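# What follows is a predicted structure for the sequence shown.
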Amino acid sequence: MAFVSPVPLRPRSTAVVAAALERGGAVVALESSVLAQGLLPPHNREAADRMMRAVQAAGATPAVTAIVRGEPWFGLESEALERFLARDGVRKVSARDLGIAMADSADGATTVAATLAMCTLGGIEVFATGGIGGVHRDAPFDESADLVELARTPVIVTCAGAKSILDLPATLERLETLGVPVVGYGTDELPGFFSVTTGLRLTARLDSPQAIARAWQAHRALGRTSAMLIVQPPPADHAVPVDIVERATVAALEAARAAGIRGAAVTPFLLADIQQRTGGRSVQANLALLENNARLAGQIAAALHS
């Protein structure tokens, strides 16, 4: 049989998202893995509500990305959203897993990498998440697929830096090597996800959504095909001091090693363990930063379409 080059698949969309895309409106992608594997119920429902409201308040349309019974979707209908929030047989899907999840007719919650891959199919330029993956502390050869996808996917990504369980200096160096611009929004240093400060200086800072939109347009005009990573610290009133986060992280990593936790199960285990060790403060910080990042993404998307 002769090889036939496949036509790129266009994800399905809810009516609201489809209407926004059709009129060329501001749309913000949101990952679903934070809801199905990251935050536990009922916090995941609160996160979904807060993120979507924040995007809408900024004048944009939120689009949660997912594989729903084998089909890629922007936006989740109520029945599908309930399954994902209940974690009812939903697998964690990175970029490499998208085709397999589709072939299996599975429900798949998209990671940062998978959401980036889907954004290119749907023509969405702005994506909000909590924290990206990066270089792991104990095994520097173990890097998140997020880094490679950021290097080859032209999308603006708002986040609170890389997750605090990672090797943050190494992650920042890898982003530089991969040619991904990292821009501080109202900050001169890389945030620590749960924490405001890390001491890691950035080379670029912008202080308004409009300035970010202009920088993005210049980035694209130069033919650059990487993402632009916009990092902002969590809201100060919910941030956790960096020394508390570091102690909890070191202890959680040791607990994961002792329990033999590996692969995709590591991050959810660590975040849950850190939640316990910080008395729930990390969860409140996570909810606040997710909402904050979604709001900024909505403002940037609106600026791009003004």
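Happy to help now that I have it. Numbers count the residues shown, from 1 in each chain.
# From now on I want contacts and neighbour counts done on CA atoms only, so please keep to that.
Fine.
# Distance from the chain centre to stretch 178-195, please.
14 Å (CA atoms, centre = their mean, to the nearest Å).
# mind listing what's buried in it?
Neighbour-count burial for stretch 178-195 flags 179-185, 187-195 (criterion: 16 or more other CA atoms under 10 Å).
# List the contacts of the lengthiest strand in the chain.
If you go by DSSP state E, the chain has its longest strand at strand 61-68. With contacts defined as CA atoms under 8 Å, 6 or more residues apart in numbering, strand 61-68 is touched by 16-17, 20, 25-32, 52, 55-56, 72-76, 80, 98, 101-102, 105-110, 115, 118, 298.
# Please pick the buried ones from those residues.
Here, 16+ other CA under 10 Å leaves 17, 20, 25-32, 52, 55-56, 72-76, 80, 98, 101-102, 106-110, 115, 118, 298 buried among the contacts of strand 61-68.
# Comparison target, given below:
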Amino acid sequence: MTQDLPLDLSDEVKHALDRGAPVVALESTIITHGMPYPDNVSTARAVEAAVRAGGAMPATIAVLGGRIRVGLSDAEAEALGRGTGALKLSRADLAFAVATGRDGSTTVAATMICAHLAGIRVFATGGIGGVHRGMESTLDVSADLDELGRTPVTVVCAGAKALLDLPRTLEYLETRGVPVVGYRTDRFPAFWSRDSGLPAPLRLDSAAEIAALAAAQRRLGLGGGVLVANPVAAADEIPGGEIAAHIDEAVADAVRRGIGGKAVTPFVLSRMLELTGGRSLRTNVALILGNARLAAEIAAASAG
């Protein structure tokens, strides 16, 4: 590891990496922008517990005082969850937070970058960003997609967030050469829903097969990551036909209020919480826990 990197690993994470044990990176935007307090902190802790139960070491990533922290203490997670001043960091502003000594939570793109710097190959999140609706006029495309095309980290998610233009998101991923794998499904999931109405480009049915795919990608020098789309459990999903009207209303509200860029997803998630009477939050928690468990299996298969 390069000595001059502003990178601090917790003792647990460092010990696990040094002995080649499985490690799973976790993002911190769920703590600062994804859920209300105290659900944000309790969910972050439950996700870490799910990774541990799967036999891997959790490594929640954030930037604190300009230092990239890989593995947060309970006190650090609590401070992030209670606070309001943390930046939402992607590739474009990660270096800014480091240079100015700021605090920030990491999106999918920033978490991938930091995980790769730390030597972590597997990352669990809720849903990735993608091509936003109306992209032809706004040019709003999440940096997550380009990061998947360049950074060799396997990302386990419940598909792309359903508020996005999902056909264009899949097309963009194909253009960037990203393998998109449906885990035990032929359908591409859409975050709260198991089926977006779109086919999954690839299918694999075990963590070992996914680990083998990522290893083959590295051996071939193809670069970039692997996207694993793990549908939320059937008992926890909100079917697409049921939630579509709520998504349309939340997105329309964002447009009416002039909300754009990074602020769109947190606003829509918050609005969905209201529109579904809290049901979207329960599904959100269920899907991230499922992704954490699968990521731990993949990390263990990769380390074995």
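Ah, there it is. Treat the numbers as computed from the prediction; the structure is a model and nothing was measured.
# Among the buried residues of stretch 178-195 of the first structure, which one sits closest to Leu147 of the first structure?
Nearest to Leu147 of the first structure out of these is Val180 (CA to CA; 8.8 Å).
# Need the counterpart of that closest one in the second structure.
In the second structure, the residue matched to Val180 of the first structure (TM-score structural alignment) is Val178.
# Contact partners for the residue nearest to the spatial centre of the first structure?
Central residue of the first structure (CA atoms, centre = their mean): Thr129, 3.0 Å from the mean position. Applying CA under 8 Å, 6+ apart to Thr129 of the first structure gives the contacts Leu30, Glu31, Val112, Val157, Thr158, Cys159, Leu290, Asn293, Ala294.
# Map the third one onto the second structure.
Taking TM-score structural alignment, Val112 of the first structure has Val108 as its aligned residue in the second structure.
# Could you check how far the closest residue to its match other than its chain neighbours is from Thr106 of the second structure?
Sequence neighbours aside, Asp144 is the residue nearest to Val108 of the second structure in space, at 5.8 Å (criterion: CA to CA, 6 or more residues apart in numbering). Per CA to CA, to the nearest Å, Asp144 of the second structure is found 11 Å from Thr106 of the second structure.
# before we move on, what about Leu9 of the second structure?
When Leu9 of the second structure is compared with Thr106 of the second structure (using CA to CA), they lie 15 Å apart.
# cool, and Ala299 of the second structure?
21 Å.
# what does Arg184 of the second structure give?
Distance from Arg184 of the second structure to Thr106 of the second structure, by CA to CA: 29 Å.
# What segments of the second structure are helices?
Using DSSP state H, the helices assigned to the second structure run over residues 11-18, 29, 39-53, 74-82, 91-100, 108-118, 135-138, 143-150, 166-175, 207-219, 240-256, 264-275, 279-303.
# Compare the ones you listed and give me the one nearest Gly129 of the second structure.
Using CA to CA, the helices of the second structure put helix 143-150 closest to Gly129 of the second structure, at 5.8 Å.
# Just tell me the aligned range of the closest one in the first structure.
Taking TM-score structural alignment, helix 143-150 of the second structure hits residues 145-152 over in the first structure.
# do the same with stretch 47-62 of the second structure
The aligned range for stretch 47-62 of the second structure is 51-66, by TM-score structural alignment.
# so what's Val93 of the first structure up against?
Per CA under 8 Å, 6+ apart, neighbours of Val93 of the first structure: Ser33, Ala101, Gly108, Ala109, Thr110, Thr111, Ala114.
# let's see 6 Å
Neighbouring residues of Val93 of the first structure by CA atoms under 6 Å, 6 or more residues apart in numbering: Gly108, Ala109, Thr110.
# Of the residues you listed, which belong to strands?
Going by DSSP E, the strands hold Gly108, Ala109, Thr110 from those.
# And Ile30 of the second structure, what's its match in the first structure?
Per TM-score structural alignment, Ile30 of the second structure is aligned with Val34.
# Any figure for the gap between its match and Thr110 of the first structure?
Taking CA to CA, one finds Val34 of the first structure at 8 Å from Thr110 of the first structure.
# repeat for Thr177 of the first structure
25 Å.
# And for Gln284 of the first structure?
22 Å.
# Then Leu270 of the first structure?
On the measure of CA to CA, Leu270 of the first structure and Thr110 of the first structure end up 19 Å apart.
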